[in-house]
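**Student:** Fold the following.
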Amino acid sequence: MAYIVNKSSDSFLYRRVIRIVPLYYAMTFLTTGLYLAKPSWFRNVVLTPEALTKSLLFIPYHIKNSGPILTLGWTLNYEMFFYVSIALFITIFGDKKGMIACLAGLSLFVLISSFVSWESYVLRIWGSSMIMEFVAGGILYYLWNHRLRTAGQSFKNALVWVGFAALIFLMYAEYVYGLSSHRSLLFGIPAFLVACGFLMLENHINIKNKFHSTLVLLGDSSYAMYLVHPFVIYAFLRLVYVRIGLHGPVFDFLGLVFSMVLVCLVSIILHRWFEKPLISLLKSMLDKRFDSRKALIKN
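**Tutor:** A predicted model of the protein is given here:
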C-alpha cells in the first residue's frame, strides 16, 4: 500500500474497494447460500441480518463465537480499516506525508490500546497488535526504497537466506505455538523478514521464463486463493479423500499435495475467468462516473 500511495494516491480508496469487494461479496453470498441449504456444513456461522450487514461492511463483530459469515473475512476487516485509515491521512496530510502519518498514527493507536480496555469490540479489534503487521509492511517499503534497493548483492543474498530461515521458523512456530498471544513477535517479525527476502529476489524475475511467469500468475491469483481455498480443500476431503478410504502418512502427504495443486488450479481459473472480468466490468461502469464526480468537486 505504501508503494501504491507513493506511485499514485489518486482515488486510492475507490481502487482498493474495486479490487477487494467483488470477490469477497461473491464468496460471502456463496457461503450464505450454502449455509441456507446445508447448515450442518458450517459449525461457526451465525446468519442474521446484523451478521450479513456487518460482514458486507467489513465491521468486526462477534456473535456466538462467530465472526464474518465468510470466516476468512476477519482479516479483511483489518485490511479495510487500514485502507480507510490511509485514505483519511492522505486526504489530511497529502500523499507521501499522509502515508507516513498513517503509519505513525496507527502505531500510536495500538500503543494506547495496549493500556486501555475498550468496551467496544470494534475498537478492541482495530487496536490490536496485529495492526503493527500492516505498519511493518509500510516500513519495509521505505527501507527497500531508500536503502535495500541499492544495497550490494552480497547483502541482498544474505537477506534472502534470512528470509528462508524465517519461513522455516514460521512453520515451526505455527506447529508448536498455534495462535499465540505473541503473534506479532512469533509471526509478524518472521513474516517481515520473509517479505524482505522475496523483495531481494524481485530483480531476478524473468517474465519470459515459464516457471517465473507461473509463479507470478499464482501471485496474481493469491487473493482468490485465499478466499476459495477452504471450499476446495473441504470439498476434496469430503468428496474424494474420505471416500477413497486410504490412510497412512504416505497417502496423507499425497492428499495434501493434491489438494494444494487443486487449490492453485481453481484459484487461477477463478482469477482469470471470474475475478478479472468482473473487476474490469465494474471499472468500466464506475470509473467514468467516479472521475466525473471528482472533477466536478475540484471545479
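**Student:** From now on I want contacts and neighbour counts done on CA atoms only, so please keep to that.
**Tutor:** OK.
**Student:** Residues contacting the helix or strand hosting Arg243, please?
**Tutor:** Per DSSP states H and E, Arg243 falls inside helix 242-244. Taking contacts as CA atoms under 8 Å, 6 or more residues apart in numbering, no residue outside helix 242-244 touches it.
**Student:** That one: how far from the chain's middle?
**Tutor:** 32 Å (CA atoms, centre = their mean, to the nearest Å).
**Student:** now stretch 89-104
**Tutor:** Chain-centre distance of stretch 89-104: 22 Å, with CA atoms, centre = their mean.
**Student:** residues of that stretch that come out buried?
**Tutor:** Phe89, Ile90, Asp95, Lys96, Gly98, Met99, Ile100, Ala101, Cys102, Leu103 (16 or more other CA atoms under 10 Å).
**Student:** Contacts only, for the nearest residue to His271 once chain neighbours are set aside.
**Tutor:** Excluding its sequence neighbours, the residue lying closest to His271 (CA to CA, 6 or more residues apart in numbering) is Ser221, at 5.5 Å. Ser221 makes contacts with Ser267, Ile268, Leu270, His271, as judged by CA under 8 Å, 6+ apart.
**Student:** again, but for Leu52
**Tutor:** Pro68, Ile69.
**Student:** Quickly find the element holding it.
**Tutor:** Following DSSP H and E, one finds Leu52 within helix 49-56.
**Student:** I have a second one here; can you model it like the first so I can compare?
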Amino acid sequence: MLISVQALRALAAWMVVGHHFIQVFFEFDVDTPLAYLFADKGGIGVDIFFVISGLVIFLATADKALTPWQFMLMRLARIAPAYWFYTLLMALVVLAVPSMFPEAQVVPSHVLLSLLFIPAENPGGFGVYPLLDVGWTLNFEMLFYVLFAVALWVRGSYRLWVVAALLYLVCCIISPALNLASGFYSNDIVLEFLMGIVIGMLYRRGLCRARAWLPLLGIAVALAAIYHGADVPRALEWGVPSALLVISCVALEPYFQGSRILKLLGDCSYSVYLIHVLVLVAGRWVAERMGLDPYAILPVCIAVIALGAYGSYQWLEKATYRTLKRWLGVEERVIISRQKY
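**Tutor:** This next block holds a predicted model:
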C-alpha cells in the first residue's frame, strides 16, 4: 500500500469524525469558523475514501490472475467481519440503552438487510440507512466490488470502461426504472470510484511523478475548490477535488515512504470510521448526564476512538482477515508497483 494513500485515508477518516462530532453534539448549529468548516466540509472524507477505493482495488488486482469469485471472497473477508461486529454491537446498545439512540429501532428484517449490504429505509424514519448508519457508504462499496468483479473477466486496460458501463447500467437505468431503495444507487458519488481507477492506470504507466511543487500546487487548488464549493453535482464539487488530492499525494509518495506511523494510521482508518459514531453518541450521553461541555468530552472521545480503532484493527480486522483467507484458500499479495522513483 502506498504510504501517501494511507496518510490520506487517515485524514479522510478523521475529517468524518469531526463532521459527525458537530452533528452529534450540535446538530450542525455552530458559530465558530473551525466548527463550521467541519460541519460544512467534513463529509468530503467519504469522497476521498471512494476515490482511494477505486485506486486501491485497481492496483491490487492489476498483476493477479483472480477469478471474480476469489476477488469477492477476499473483499468480503476484509470488509464484512468488522462491519458485522459493530452492526450487532449497535443493535445490542440500542436494546440495552435505548435513551442513547432515541431514534434508532432494532427491526430484525432491517438488521438482516444491513448485514447483507442491501440498502433499505431505516425504521427510524431518516432515510435509506443501515442500522449502523455510516454503513451507507459500504453499500456503495459492495456495488463497486460486484461490478469490478465482473470486469475481472477482461484485460486490465479495459476494466475502467467495463466498470463505467456497468455503473451506468445499474445507476442510471436499472435503479431509476425499478426505484431500487428509493433511488439510492442513482447517486453520482459512484463516479468517484472511476476517478480512482483512472489514477491507478496513470500510476502504473509512471505518469504520477512530478517535482514537489506541482503536486503541492494541486493540493492547494483542491483545498481551495473544496472550501469555496459550487452549485454542481457532488461528483464534481467534491469528487474532482478529492481525485486531485489523491493523485497529488501519490505524486509525493517518495516523501512519505518509510513512515510506519502514517501506515498505521491508514491501517486503522476503517475501524475509526466504523466505531466513531458509537463513541461520539456515548460521549454525548455521558456529557448530558454529567453536565459537561461538548468540547471537554471531545479529547476523551478522540482517545477512545483512536485506541479502540487500533485494537479493532489488530484483533478484529487483521486477525479475522488472515483466518478467513486461510479457510477460504485464497491469497492476496501486497501491492507492488511497477513504478520506480
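**Student:** How close are the two chains, by TM-score?
**Tutor:** Counting by TM-score structural alignment, normalised by the length of structure 1, the TM-score of this superposition works out to 0.78. Behind it: 269 aligned residues with a CA RMSD of 2.9 Å.
**Student:** coming back round to it: after superposition, how close is the helix holding Leu52 of structure 1 to structure 2?
**Tutor:** Taken over the aligned residues, the distance from helix 49-56 of structure 1 to structure 2 averages 1.4 Å (mean CA distance after the TM-score superposition for structure 1).
**Student:** So which bits of the helix or strand just after that helix are buried?
**Tutor:** Using DSSP H and E, the helix or strand that follows helix 49-56 of structure 1 towards the C-terminus is helix 73-93. Using 16+ other CA under 10 Å as the test for burial, helix 73-93 of structure 1 gives 73-74, 76-83, 85-90.
**Student:** Output the contacting helices and strands for helix 73-93 of structure 1.
**Tutor:** The contact analysis (3 or more CA pairs under 8 Å, 6 or more residues apart in numbering; DSSP states H and E) places helix 73-93 of structure 1 against helix 12-37, helix 95-113, helix 121-126.
**Student:** Kindly compare burial across the ones you listed and name the winner.
**Tutor:** Highest mean neighbour count among the helices and strands packed on helix 73-93 of structure 1 (mean count of other CA atoms under 10 Å): helix 95-113, with a mean of 18.
**Student:** just checking, what packs against that one?
**Tutor:** When contacts are defined as 3+ CA pairs under 8 Å, 6+ apart, helix 95-113 of structure 1 sits against helix 2-7, helix 73-93, helix 131-146.
**Student:** Distance to Leu227 of structure 1 added to those, as TSV?
**Tutor:** Listed next are these as TSV, based on distance: least, CA to CA, whole Å:
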stretch	distance to Leu227 of structure 1
helix 2-7	23
helix 73-93	8
helix 131-146	19
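**Student:** hang on, the earlier thing: farthest pair in the buried residues of stretch 89-104 of structure 1?
**Tutor:** Pairwise distances among these were taken by CA to CA; the largest, 12.8 Å, belongs to Asp95 and Leu103.
**Student:** residues in structure 1 aligned with stretch 86-100 of structure 2?
**Tutor:** Using TM-score structural alignment, stretch 86-100 of structure 2 lines up with residues 27-41 of structure 1.
**Student:** can you list contacts of the matching stretch?
**Tutor:** Residues outside stretch 27-41 of structure 1 that contact it (CA under 8 Å, 6+ apart): Phe42, Val45, Leu47, Leu56, Ile69, Leu70, Leu227, Val228.
**Student:** Now which of these would you call buried?
**Tutor:** In the contacts of stretch 27-41 of structure 1, burial by neighbour count holds for Val45, Leu47, Leu56, Ile69, Leu70, Leu227, Val228, counting by 16+ other CA under 10 Å.
**Student:** What is the most widely separated pair among the residues you listed?
**Tutor:** Farthest apart among these by CA to CA are Leu47 and Val228. That separation is 19.6 Å.
**Student:** which one of the helices and strands packed on helix 73-93 of structure 1 lies closest to Leu286 of structure 1?
**Tutor:** Of all the helices and strands packed on helix 73-93 of structure 1, helix 12-37 comes closest under CA to CA, at 9.4 Å.
**Student:** Would you mind getting the angle between the closest one and helix 49-56?
**Tutor:** Relative orientation of helix 12-37 of structure 1 versus helix 49-56 (axes from the mean of the first three to the mean of the last three CA atoms, to 10 degrees): 140 degrees.
**Student:** By how much does helix 12-37 of structure 1 deviate from structure 2 on average?
**Tutor:** Mean deviation for helix 12-37 of structure 1: 0.7 Å (mean CA distance after the TM-score superposition for structure 1).
**Student:** Return the residues in contact with the residue nearest the centre of structure 2.
**Tutor:** Note on structure 2: the residue nearest the mean C-alpha position is Phe49, at 4.2 Å, using CA atoms, centre = their mean. Phe49 of structure 2 is in contact with Arg9, Ala12, counting by CA under 8 Å, 6+ apart.
**Student:** How much space separates it from Ala7 of structure 2?
**Tutor:** Phe49 of structure 2 sits 12 Å away from Ala7 of structure 2, going by CA to CA, to the nearest Å.
**Student:** repeat for Val93 of structure 2
**Tutor:** 32 Å.
**Student:** and what of Trp136 of structure 2?
**Tutor:** As judged by CA to CA, Trp136 of structure 2 and Ala7 of structure 2 stand 23 Å apart.
**Student:** Next: Leu166 of structure 2.
**Tutor:** From Leu166 of structure 2 over to Ala7 of structure 2 (counting by CA to CA), the distance is 31 Å.
**Student:** Also Ala287 of structure 2?
**Tutor:** From Ala287 of structure 2 to Ala7 of structure 2 the distance is 31 Å (CA to CA).
**Student:** And for Ala96 of structure 2?
**Tutor:** Distance from Ala96 of structure 2 to Ala7 of structure 2, by CA to CA: 37 Å.
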